[in-house]
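Colleague: Below are the sequence and a predicted model; questions follow.
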Amino acid sequence: MTPPVRMPYAVTVDAGLRDLRTADHLLRTLAAGLALPEGGFGCTHLLRGERPRVVVSLASKSEADLDDVRAWSVSQGYEVTEGAPDAVGRAVLYRGADLLRGTTTVEEVLAVSAIDRVTVLGAAGGPGPATVLLTHAHVRPQWQSGELVLTAMPAAGGTLVPFEVPEPTPCCADH
């Protein structure tokens, strides 16, 4: 999720969720209701095994920032554990996430948000700074080797769109 140098304190909340959309909603509820500090991270993590589910983690520079998250989550009957479940979380809450709406450029994404790098699916090199990104107000970078990386894919007119779309079509939707 977050490298220790950036955010040394993290807590994982397991609410028994089965999908990313519900996990995103839980993160936004936690952030709004508990006044989480700016600069922290809220991520989703896919847990596999005999009980597949989606858990959320929140990370901060201060352990005290997470006290309300722990208390509220326990009061809801959720399982709370210290630390992040893995190092590859999908970031929902991060610095600048709310600024990435509509049409922007790769340069702007890197300047206003916690995103460290933008990659293009299937391309050897990264996009140029002036490359246009159509966000659809849904930008979900992932932690990769300690960097927050947004994977994008080519779109019409030489633009890019985030790889993860806000309203994905379910597999086999027409069957």
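Modeller: Arrived safely.

Colleague: Only C-alpha atoms from now on, for both contacts and neighbour counts.
Modeller: Noted.

Colleague: Spatially central residue in the protein, please.
Modeller: What sits nearest the mean C-alpha location of the chain, by C-alpha atoms, centre = their mean, is residue 91, with 1.3 Å.

Colleague: What distance do you get for that residue to residue 22?
Modeller: The gap separating residue 91 from residue 22 is 14 Å, by C-alpha to C-alpha, to the nearest Å.

Colleague: Distance of the residue nearest to the centre of the chain relative to residue 167?
Modeller: 17 Å.

Colleague: And for residue 53?
Modeller: Noted for residue 53: a distance of 20 Å to residue 167, by C-alpha to C-alpha.

Colleague: Settle it for me: which of these two has more neighbours?
Modeller: residue 53 (18 against 8; other C-alpha atoms under 10 Å).

Colleague: Take this one as well and set it beside the first:
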Amino acid sequence: MTSPHHPPGVRPVIGVDAGSATLREADHLIHELLAQLALTDGVFACTHLHRTDDRRGTAVSLDVPDPDAVWRELPALLPAGAGLVLADRVHGPGEAVAAARGAALAPPASGRAVVYPGVAHLTGTVTVADLLDRTAVERLVVLGAPAAELPPTAGVLTQDHVRPEWRDGVLTLALMPAAGGLLAPFEVPDPTPCCADHI
């Protein structure tokens, strides 16, 4: 990347469980919260599936430059019954707090990144070199050929929907072959992406 970023684990991460049932709902929650908080730079926001006997859904983690300031604002932005965790601070009912805690502790070991440094550059078709140089994504893998060396000029058809995942501390994007000799992210957007205007 052209500007430095701090990967999750460097500062406390906020976990949020607002009852999102799907990835799409969690993506929308992330974009809504970041817009209301007016946060754009230096943010990692990820989704985390959670499954227990009592609660199933998708929680989110927010790694932001000033977590204390965000912590103070979040309760007023979330629905009743939401759970929040920041280090030893908790807010909300027990089951929601447990899901939020799992999200707060997940990065950078796991999680699906929705917002991360440089994501705004990932529109249309970009080159492998631009994707790696201008965003926080550190590794690209092609499904079926994980050891393949990708030429820097290879094109990646983003479909304005690029969701890398944390794998062992490395933000990794899974790609697959696409028409016209291009590559495309393995996760495709919904036919009508909920957050297309946010990305």
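Modeller: Looks like it arrived, so ask away. Remember, predicted model here, so these are calculated numbers, not experimental data.

Colleague: Report the TM-score for the pair.
Modeller: Remark: TM-score between the superposed chains equals 0.86 [TM-score structural alignment, normalised by the length of structure 1]; 165 aligned residues with a C-alpha RMSD of 1.9 Å.

Colleague: what comes up buried for the longest helix seen in structure 2?
Modeller: If you go by DSSP state H, structure 2 has its longest helix at helix 23-37. Counting neighbours by 16 or more other C-alpha atoms under 10 Å, one finds that the buried residues in helix 23-37 of structure 2 are 23-31, 33-34.

Colleague: Let's have the residues you listed in a markdown table, adding distance to residue 118 of structure 2.
Modeller: Formatted as a markdown table, the buried residues of helix 23-37 of structure 2 follow (distance: C-alpha to C-alpha, whole Å):
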| residue | distance to residue 118 of structure 2 |
| --- | --- |
| 23 | 21 |
| 24 | 21 |
| 25 | 22 |
| 26 | 20 |
| 27 | 17 |
| 28 | 19 |
| 29 | 20 |
| 30 | 16 |
| 31 | 15 |
| 33 | 19 |
| 34 | 15 |
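
Colleague: that older thread, where in structure 1 does the longest helix of structure 2 align, residue-wise?
Modeller: Alignment of helix 23-37 of structure 2 against structure 1: residues 20-34, by TM-score structural alignment.

Colleague: Quick check: that stretch compared with structure 2, mean distance?
Modeller: Stretch 20-34 of structure 1, aligned to structure 2 and superposed, deviates on average by 0.5 Å (mean C-alpha distance after the TM-score superposition for structure 1).

Colleague: what residues are up against residue 12 of structure 2?
Modeller: By C-alpha atoms under 8 Å, 6 or more residues apart in numbering, the residues touching residue 12 of structure 2 are 63, 67, 86-87.

Colleague: wait, which of those residues is closest to residue 155 of structure 2?
Modeller: residue 63 (29.8 Å; C-alpha to C-alpha).

Colleague: That closest one pairs with which position in structure 1?
Modeller: Per TM-score structural alignment, residue 63 of structure 2 is aligned with residue 59.

Colleague: Are we agreed that its match is in a helix?
Modeller: No - Residue 59 of structure 1: not assigned to a helix; according to DSSP: H, G, I helix; E, B strand; the rest coil it is strand.

Colleague: Without its sequence neighbours, what residue ends up closest to it?
Modeller: Of all residues not flanking residue 59 of structure 1 in the chain, residue 10 sits nearest, at 4.1 Å (C-alpha to C-alpha, 6 or more residues apart in numbering).

Colleague: This completes my enquiry, with thanks.
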